[in-house]
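Peer 1: I would like the atomic coordinates for the input below:
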Amino acid sequence: MSDPLADSPGSWPVVSSTDLHRDGWVVALRRDLINPPGQEQGQDGAEPFGRLVVEHPGAAMALAIDVRDGVEQVCLIRQYRHPGGGTFVEIPAGICDVPGEDPVETAKRELREEVSLEASEWQHLITTYPSVGISSEVHHVYVARGLREVETGYVAEHEEAHLEVFWAPFDDLLAAVRDGRIREGPVAIATLAYAVIQSRS
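Peer 2: Take a look at the predicted model:
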């Protein structure tokens, strides 16, 4: 018997698939017509139904932690996000846009490019689907420790050119997530997951 507390992979039969948007970037939008398993079109009155799918290669994030003056501090950024209509507190993150690349390597690259840090210790924290009802996007979150500043020569563009890097005590970050001052999904999930692990260690 399969584990009732585990997700199970698999796809219902796709009758047809139509691209609504696809270009040279990493995200596409398509419309699929699907049937439940074992129900052919017209069987018992069943008709295929449509679902929109945002294709996304996934993203990797780094919860970068350094102990300063005896307190765990987290490296955070503030970045404008047009779809969300505001500037959000986030952790360093980036799209897994290199085919075949291990997500932890993506997280390492983004930590260097966004906040000019490298870490000697990497630990997988959690993997989630942020919006499984419409997107194939997967988030891979890692804890990064043993931090040091590096020169990268990376030239940021667009919103990234205006992001602000800052540090905050982990306990303050947790409080901000719990009381709703910070609402961006990945930073909230990473913070809560890390808090659970720390409470059980």
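Peer 1: contacts and neighbour counts: CA atoms only from here.
Peer 2: Noted.
Peer 1: any idea how far the residue most central in space within the chain is from V67?
Peer 2: Nearest to the mean C-alpha position of the chain, by Cα atoms, centre = their mean, lies H139 at 3.3 Å. Separation of H139 from V67 (Cα to Cα, to the nearest Å): 26 Å.
Peer 1: this one next, for a side-by-side:
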Amino acid sequence: MIHPWPRIASKQVFDAGLFSVTRDRARSPRTGAERDVYVVHMVDWLMTVPLTAHGELVLVRQYRHGSRAISLEIPGGLHDNAGERPEEGAARELAEETGYGGGVLTLLGELRPQPALLSNRVRIYLAQGVRRTAAPRPDAGEDIEVVLLDPREMPARIASGEMNNAMTVTALALARFGGHL
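Peer 2: As a prediction, this is how the structure comes out:
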């Protein structure tokens, strides 16, 4: 049986504001061997699969500096507003990035984006019946283009590499498994 590794010591070794890194000393309960493990800490993420009343996905096309590529994604962002409930943050990110809102918001799932390295979670919501309510209000560091997409086009967009964000593909799969796409 697998058991969690006890943490013997922990020290923050880097702080970039957006995220920090700790070096944990951990011990294997099976062998007793100790090793250093690095963990990246950041706030949780929120992502939304928005569908219009006509069944179109509301996506964002944006530049991602980490991959140095343009990606077609679902709207999302950091859950970094103190006192804000996750569903409020998801609705806020949707409105800021796309100008869409309204509709019914449902939690599809809560996942760990990369549990080997990251300590945070991502909450994925479905927003059904959204409509354009305002102009998008992206952050100063974002260049975003809103794209409406027929869900039947998803496989081709994924295969072409245009839709290359793993969390977006996972969120769309959750929506599809739930019978929403």
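Peer 1: that older thread, aligned to the residue nearest to the centre of the first structure, what sits in the second structure?
Peer 2: Correspondence of H139 of the first structure to the second structure, assessed by TM-score structural alignment: V122.
Peer 1: look up how far A26 of the second structure lies from that match.
Peer 2: For V122 of the second structure, the distance to A26 of the second structure - Cα to Cα - is 25 Å.
Peer 1: with H41 of the second structure instead?
Peer 2: Applying Cα to Cα to H41 of the second structure and A26 of the second structure gives a distance of 17 Å.
Peer 1: start and end of stretch 47-67 of the first structure, how far apart?
Peer 2: OK, stretch 47-67 of the first structure end separation, Cα to Cα: 58 Å.
Peer 1: tell me what the longest helix anywhere in the first structure is packed against?
Peer 2: Using DSSP state H to define each element, the first structure has its longest helix at helix 185-200. Counting contacts by 3 or more Cα pairs under 8 Å, 6 or more residues apart in numbering; DSSP states H and E, helix 185-200 of the first structure packs against strand 59-68, strand 86-90, strand 117-128, strand 139-149, helix 170-178.
Peer 1: ok, now how distant is the residue nearest to the centre of the first structure from A64 of the first structure?
Peer 2: Taking Cα to Cα, one finds H139 of the first structure at 16 Å from A64 of the first structure.
Peer 1: please tell me how far the residue lying farthest from the centre of the first structure sits from V15 of the first structure.
Peer 2: Residue farthest from the centre of the first structure, counting by Cα atoms, centre = their mean, is D44 at 40.4 Å. Separation of D44 of the first structure from V15 of the first structure (Cα to Cα): 17 Å.
Peer 1: ok, L173 of the first structure next?
Peer 2: 46 Å.
Peer 1: comparing the two, which residue is more hemmed in?
Peer 2: L173 (21 against 14; other Cα atoms under 10 Å).
Peer 1: tell me the counterpart of that one in the second structure.
Peer 2: So L173 of the first structure corresponds to M154, using TM-score structural alignment.
Peer 1: which ones are touching the corresponding residue of the first structure for L72 of the second structure?
Peer 2: Using TM-score structural alignment, the equivalent of L72 of the second structure in the first structure is V89. V89 of the first structure is in contact with 76-79, 182, 184, 187, counting by Cα atoms under 8 Å, 6 or more residues apart in numbering.
Peer 1: T22 of the second structure now?
Peer 2: Taking Cα under 8 Å, 6+ apart, one finds 10-14, 38-41 in contact with T22 of the second structure.
Peer 1: how would you label it: helix, strand or coil?
Peer 2: Classification of T22 of the second structure using DSSP: H, G, I helix; E, B strand; the rest coil returns strand.
Peer 1: how about it, what's its partner in the first structure?
Peer 2: Checking TM-score structural alignment: T22 of the second structure goes with R30.
Peer 1: much appreciated, bye for now.
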